[in-house]
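Novice: what would the 3D arrangement of this be:
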Amino acid sequence: MHPSKVELRVLGTSVTLQEHLRKRAEQDLGIKLRFIVDDGSSVQREGVMHPDRYELYDQWFHSIECLWPAHALQPIDVARIRRWDEVNTLARTGHTGRNLSNGVGCVPADRLFVQTDGSLARKPSKRISMLPLTHNADSFVYLEDAMPPSLLAGEESWAWLLAPELAGRVALQADAAIGAIDAALAVQACGLIRFEDIGNLSIEEIDALIATLIDFKRRGHFAGFWSSFAEAAQLMIAGKVVIQSIWSPATVELERAGLRFRLARPREGYRAWFGGIGISRLAHGRMLDASYEYLNWWLEGWAGATMARQGFYISNPERSREHMSDAEWAYWYDGREAPKDLPGPTRKHLVPAGQMRDGGNYVSRMSRVAVWDSVMDEHNYLVRRWTEFMRS
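Specialist: Model prediction:
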């Protein structure tokens, strides 16, 4: 094999398809990588319809609900994943080790193992649908100085996204599958609607949710909607919003801009996601071999360490620990105070000395999952209604 002649096409979002990662992987593996970056919905659609246009699909586990029935991906042989035994219990079983029920929605462990009939389930086998890698517990961010004392006096809650005191200064995620769950958490926290399963809304529940959101939007409650973490950061940096749902890399930009903000630890729990990489069903021969090498590279430690520096976890964290200072590990994984200024993924200074990560350590954050990102049974209907909301 002449790896220098191999070019892998990786389809995904800006969450993990970042230039410094691409350069390091090319250097370490001796192959070429072409990152095909788009928003979540477009990546999902392209992944389903055109497995001929990529070798690797790098996105969220809930995308499996679309890609697996379409036979876009091939099963991954865990015997070819060198660090497979290091992958932690959250990815394999859905629990952090505390034996807690860990959220509703598309629990990644339920879609991990390929069964003999080709279906996916939690029962261990020698083949998996995607390699579980990056993950996090998401919530919302707010500017402390702009919050009414009446809200700050209480416990942080998703209901804050719909607080009348903050009308005109709120932003939501634009992607239907994720934004709708954030919105549903807020609507339910306000006591406006009670959902039977917030990770899998019925048609009637979707209609009720959208009607509620359209009402808020027509009253000018929302100042914006974002599709990428860069857009989210810019909304806040530009002073257009004081509270919004957020992805961790956006907080890197908020730090850089010198904003005083808090990442909420909502009393209702977090909305969590698990990212992974799948292999196109059309990848074979040298391209397939190179694909496995790239998957293995992700579990070797360096990638997990650089992901940690933007607030993401990796599925085999102990391997990444070797590539992080004790101070970095204490802050990102143990939830302790930063003893000194800590670097970001590509910059010398990101976290100032004395800061603590909101939400605590890895286990306490990932044990408080209210719902996992999901593709609902009525996903197509949700997307149509969400589009109506966005256009209203």
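
Novice: use CA for all of it now, contacts and neighbours both
Specialist: OK.

Novice: P164: neighbour count?
Specialist: Neighbours of P164 under the rule other Cα atoms under 10 Å: 10.

Novice: list the residues that contact it.
Specialist: Taking Cα atoms under 8 Å, 6 or more residues apart in numbering, we find P164 in contact with H221.

Novice: how near is the residue most central in space within the chain to A353?
Specialist: Closest to where the C-alpha atoms of the chain average out (Cα atoms, centre = their mean) is W273, at 4.2 Å. As for W273, its distance to A353 is 29 Å (criterion: Cα to Cα, to the nearest Å).

Novice: next up, for comparison:
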Amino acid sequence: MHSGKVELRVLGTTVTLQEHLRKRAEQDLGIKLRFIVDDGFAVQRQGVMHPESYELYDQWFHSIDCLWPARALQPIETARIRRWDEINSLPRTGRLARHACASAGSVPVDRLFVQADGSLARKPTARLSMLPLTHNADSFVYLEDAVPPALVAQGESWAWLLAPEMAGRAALQADAAIGAIDAALAVEASGLMQFADIGNLTIEEIDGLIATLIEFKRRGHFAGFWSSFAEAAQLMIAGKVAIQSIWSPATVELERAGLRFRLASPKEGYRAWFGGMSLSRVAHGRVLDAAYDYLNWWLEGWAGASMARQGFYIANPERSRDYLDPAEWAYWYDGKPASAELPGPTSKHLVAAGQQRDGGSYVARMGHIAVWDSVMDEHNYLVRRWNEFMRA
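Specialist: Below you'll find the model as predicted:
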């Protein structure tokens, strides 16, 4: 049976399961890669219910809260990760440079290390629940000429998503786990409610949040909801929406369409996410070896550089430096104005010369987090109530 290429099945979303990455990894590793792509919620569900359908689970640290208790995964041995020592302090300690990053939401380090009893905690061990890879600080995007000067004068705030001036032209992310946090940030910034822990709402808080959102929806405040970054871009390009929560790759499409927009650096802080890969509990033998090869491939620099070109960071950024032009590094990681026209992940042109990254440098952006994406204690209740809001 040892003839033929090993096939690896990777379950995940469009965030990292991209065709140019698949082709390059196949070529570099001499394996066959099958990407199983779906939206965040569907991927999480398949990850929990059908570990036999994939070898690698490629998603976010907050998903670990569903997959680990379901025993869908096996630990990753750090001894088999060549560049483990290069991974920076953010996922390992929850700190970056001198910044202690937010403690709200599903903080990556709190669910990173597998303890002797099989539980997950921040105490370092030689086994991981997920290999930390891509991450970013998300906020919202708005068309520059659509926001009235009175709002601009108050400074960028999550409250803008619910501002009466933006009625009928706002959109939110449709995924309950992420959309609800964006909405909670907006509700709190607008002074409509206060939450004890914005990354872990109580039943009463969820009820209050949903009641508030339904009221806005009935008044026609929301022009749409999106599940993928392509849908988000389309809402804005089609002129339906002037302000919306966003994922970085959608801004690539907005650039291409020639829109004049800004990615906000909200004064309250960003909503951050950390992605990575986990091993299915059923992976073993040659397939498991190939899975480790693929995990290692992600930390070799090329993939990290490709992620940088769409606005994402990688856990061992220094290794990507060799694959990025100095002008690219200065723009994406140092927050400096582009000294030349910069390429996208698969295109010759993405960033115009002179442009500057909204929010500044890596440390400035990832050091200003309000909350991490999370799976709340009342996640099932939140999803139920969120679906009522979607149907209202």
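
Novice: kindly confirm my reading that the residue nearest to the centre of the first structure is in a strand.
Specialist: Yes - read with DSSP: H, G, I helix; E, B strand; the rest coil, W273 of the first structure is one of the residues of a strand.

Novice: in the stretch 151-300 of the first structure, which spans are strands?
Specialist: All strands of the stretch 151-300 of the first structure, identified by DSSP state E, counting those that start in this stretch, fall at 170-173, 222-226, 243-245, 261-263, 270-280.

Novice: list the buried ones in stretch 48-64 of the second structure?
Specialist: For stretch 48-64 of the second structure, the neighbour count (16 or more other Cα atoms under 10 Å) marks 48, 51, 54-64 as buried.

Novice: contact partners for D145 of the second structure?
Specialist: D145 of the second structure touches R260, counting by Cα under 8 Å, 6+ apart.

Novice: three-state assignment of N136 of the second structure?
Specialist: Under three-state DSSP, N136 of the second structure comes out as strand.

Novice: residue in the first structure matching it?
Specialist: Alignment note (TM-score structural alignment): N136 of the second structure maps to N136 of the first structure.

Novice: tell me, how many neighbours does its match end up with?
Specialist: 21.

Novice: ok, back up a step: the buried residues of stretch 48-64 of the second structure in strands, which ones?
Specialist: Under the assignment DSSP state E, the buried residues of stretch 48-64 of the second structure contribute 56-60 to strands.

Novice: quick one: those residues as a markdown table, columns for distance to E318 of the second structure too.
Specialist: As requested, these are arranged in a markdown table below (distance: Cα to Cα, whole Å):
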| residue | distance to E318 of the second structure |
| --- | --- |
| L56 | 25 |
| Y57 | 25 |
| D58 | 22 |
| Q59 | 23 |
| W60 | 22 |
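
Novice: between which two of the residues you listed is the distance greatest?
Specialist: Maximum pairwise distance in these, criterion Cα to Cα, is 12.5 Å, between L56 and W60.

Novice: could I get the full set of helices for the stretch 1-150 of the second structure?
Specialist: 19-29, 40-49, 64-67, 89-93, 149-154 (DSSP state H, counting those that start in this stretch).

Novice: please state the offset of the last one from the chain centre?
Specialist: To tie it back to what came earlier, the one meant is helix 149-154 of the second structure. 29 Å (Cα atoms, centre = their mean, to the nearest Å).
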